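J.: test case, fold it:
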Amino acid sequence: MNQKIAVVTGSNSGFGLLTTLQLAKIGFKVIATMRDPDKRVELVSQAKKIGVEQSIHVHSLEVTSEESISEFSSFLTDIGRIDVLLNNAGYAAGGFAEEVSIEEFRAQFETNLFGVIRVTQLVLPYMRKQGEGKIINMSSISGRIGFPGLSPYVSSKHALEGYSESLRLEVKPFGIDVHLLEPGSYRTNIWTSGKKITSRSLDRHSPYYFYMKAINAEIEAGKDSLGDPREVVAIVSDLVLNKRNHFRIPIGKGVRLTLLIKSILSWGILETIVLKKLRMKN
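T.: Next up, the predicted model:
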């Protein structure tokens, strides 16, 4: 089989959906995985519009379920080759650290970190045997800098960054490249239907409620400036076509500047800037 094969997790919306279409468009056979295959409607509709539906195979995969992982492993055995893995499945959990339950933290890590690890462990034997492959992990600017009210999401993405650093060093000798995409704020549903804020931080009686209101107001004010997700898709396309080979790739308006500022300024100055922007006392 000459056609290269890509696996994309969380392909029913956002970056996953758009990347699936793009990979099919440039010649890949794409295994488009999603927790609920009934949500394939938009993907299939868009694929038909650009004539790539024959290159996309939708498959059920719940990255937090051992049973689903086992079933997907059997499916991969029949395919026998994986050239690209995009670990995109994830969601954003929010709330203030005091009020987020351990169960909510654990659920965030199960998807954003352990889900990535599970799927990566499935594809690595195929890539090692081939002597080549690309693993692209969807991180976030939140994997490099913390934000108030998002500690579950931020901590899961920081963990993903550390895992990916070690993984890249471990598999590079086998011809396998690992990449981290670090998008800023884009027009995807992770900040709408994809965001889960703990109920305690939304309660008017919460000691953090005033803080949550300020953060939500800041997010609402910035909605018009959210980036076009096709920018991220274009970078994935460049990676799989070997047009670039950077490990970490920050993407989006102001992201590189934010990271530069963090590397230069002291933490004291940084927190003063953040709290002032949210009109909080320090």
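J.: CA only for contacts and neighbour counts going forward, please
T.: Will do.
J.: tell me which residue lies nearest the centroid of this protein.
T.: Met138 (3.3 Å; C-alpha atoms, centre = their mean).
J.: that one touches Leu181, doesn't it?
T.: Yes: look at Met138 against Leu181 with C-alpha atoms under 8 Å: they come within range, at 5.1 Å.
J.: and after the helix or strand hosting Val154, which helix or strand comes next?
T.: Using DSSP states H and E, Val154 sits in helix 151-171. Along the chain past helix 151-171, the next helix or strand (assigned with DSSP H and E) turns out to be strand 176-183.
J.: ok now that following strand, how far from the chain's centre?
T.: Strand 176-183 sits 10 Å away from the centroid of its parent chain (C-alpha atoms, centre = their mean, to the nearest Å).
J.: the closest residue to Ala93 other than its chain neighbours: what secondary structure?
T.: Of all residues not flanking Ala93 in the chain, Lys196 sits nearest, at 4.7 Å (C-alpha to C-alpha, 6 or more residues apart in numbering). What DSSP: H, G, I helix; E, B strand; the rest coil gives for Lys196 is strand.
J.: what's the neighbour count on Lys196?
T.: Around Lys196 there are 18 other residues, counting by other C-alpha atoms under 10 Å.
J.: Arg118 too?
T.: So Arg118, with other C-alpha under 10 Å, has 18 neighbours.
J.: so it sits against Ser70, correct?
T.: No: Arg118 is beyond contact range of Ser70, at 10.0 Å (criterion: C-alpha under 8 Å).
J.: still on that earlier bit, so the residue nearest to Ala93 touches Phe105, yeah?
T.: No: using C-alpha under 8 Å, Lys196 is not in contact with Phe105; the gap is 11.2 Å.
J.: to compare against the first, here's the next sequence to fold:
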Amino acid sequence: MSYYAASKHALEGFSESVAQELDPAWNIQITIIEPGPFRTRSFRDDAMQSSVQHPAYANPDLPGSKFREWAATNVVDGDPDKAVVVMEKLTHLDEAPMRLPLHRVAVRGGRAKATSLTETMDKYESWSEDVYCT
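T.: Purely as a prediction, here's the structure:
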């Protein structure tokens, strides 16, 4: 999953950078759509194939093992046709968001990440107090 996650992070970083470089006069907006589990052709029970888990990652407490368990036991309940309606609605906004979490799993994950980042900033903010040129 790390290769998959890394490719998504690369696209997010690229999209954020391009969004900051665009001339507002061009009226081009970028939104990173962050979908949760949708029942698409590639995310069906008969289309998903899981490779054998490498023994080095087999510890059931590791995040990779937990994700494999989640993927095998959770319902993929997102309706892609309904998601397309939301995406089309997005194209009509005057001020589109930089990110659009699209599914309760994506919203929950986004909130957890925001909480974690805020906690880290609060805990280590003081470390930045004396790192400046005088």
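J.: give me the TM-score for this pair.
T.: Scored by TM-score structural alignment, normalised by the length of structure 2, the superposition of the two chains gives a TM-score of 0.65; 113 aligned residues with a C-alpha RMSD of 3.0 Å.
J.: show me what the residue nearest to the centre of structure 1 lines up with in structure 2.
T.: Using TM-score structural alignment, Met138 of structure 1 has no partner in structure 2.
J.: hey, where'd the strands end up in structure 2?
T.: All strands of structure 2, identified by DSSP state E, fall at 32-35, 99-102.
J.: okay if I get those strands as TSV plus distance to Thr73 of structure 2 and mean neighbour count?
T.: Formatted as TSV, the strands of structure 2 follow (distance: least, C-alpha to C-alpha, whole Å; neighbours: other C-alpha atoms under 10 Å):
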stretch	distance to Thr73 of structure 2	mean neighbour count
strand 32-35	19	16
strand 99-102	21	17
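J.: tell me which of the ones you listed sits nearest to Lys8 of structure 2.
T.: For Lys8 of structure 2, the closest of those is strand 32-35, at 9.6 Å, according to C-alpha to C-alpha.
J.: mean deviation, the closest one versus structure 1?
T.: Strand 32-35 of structure 2, aligned to structure 1 and superposed, deviates on average by 0.7 Å (mean C-alpha distance after the TM-score superposition for structure 1).
J.: that strand maps to which residues in structure 1?
T.: So strand 32-35 of structure 2 is aligned with residues 180-183, judged by TM-score structural alignment.
J.: and for the closest residue to Arg41 of structure 2 other than its chain neighbours, the neighbour number?
T.: Excluding its sequence neighbours, the residue lying closest to Arg41 of structure 2 (C-alpha to C-alpha, 6+ apart) is Ala47, at 7.2 Å. Ala47 of structure 2: 10 surrounding residues under other C-alpha under 10 Å.
J.: now the common contact residues for Arg118 and Ser70 of structure 1.
T.: Common contacts of Arg118 of structure 1 and Ser70 (C-alpha atoms under 8 Å, 6 or more residues apart in numbering): none found.
J.: picking that back up, my guess is the residue nearest to Arg41 of structure 2 contacts Thr40. True?
T.: No: taking contacts as C-alpha under 8 Å, Ala47 of structure 2 lies outside contact range of Thr40: 9.6 Å.
J.: list the contacts for Trp70 of structure 2?
T.: Here Trp70 of structure 2 is in contact with no residue (C-alpha under 8 Å, 6+ apart).
J.: no no, Pro35 of structure 2
T.: The contact partners of Pro35 of structure 2, by C-alpha under 8 Å, 6+ apart, come to 101-103, 106.
J.: could you do Val41 of structure 1 as well?
T.: By C-alpha under 8 Å, 6+ apart, the contact set of Val41 of structure 1 is empty.
J.: to which residue of structure 2 is it aligned?
T.: Checking with TM-score structural alignment, Val41 of structure 1 has no match.
J.: in which helix or strand does Val41 of structure 1 reside?
T.: Judged by DSSP H and E, Val41 of structure 1 forms part of helix 41-49.
J.: quick revisit: distance of the residue nearest to Ala93 of structure 1 relative to Ala107 of structure 1?
T.: Lys196 of structure 1 is 11 Å from Ala107 of structure 1, where distance means C-alpha to C-alpha, to the nearest Å.
J.: and Asn137 of structure 1, that's in a helix?
T.: No: applying three-state DSSP, one finds Asn137 of structure 1 to be strand, outside a helix.
J.: quick one: contacts for it?
T.: Contacts of Asn137 of structure 1 by C-alpha under 8 Å, 6+ apart are 86-88, 116, 164, 178-181.
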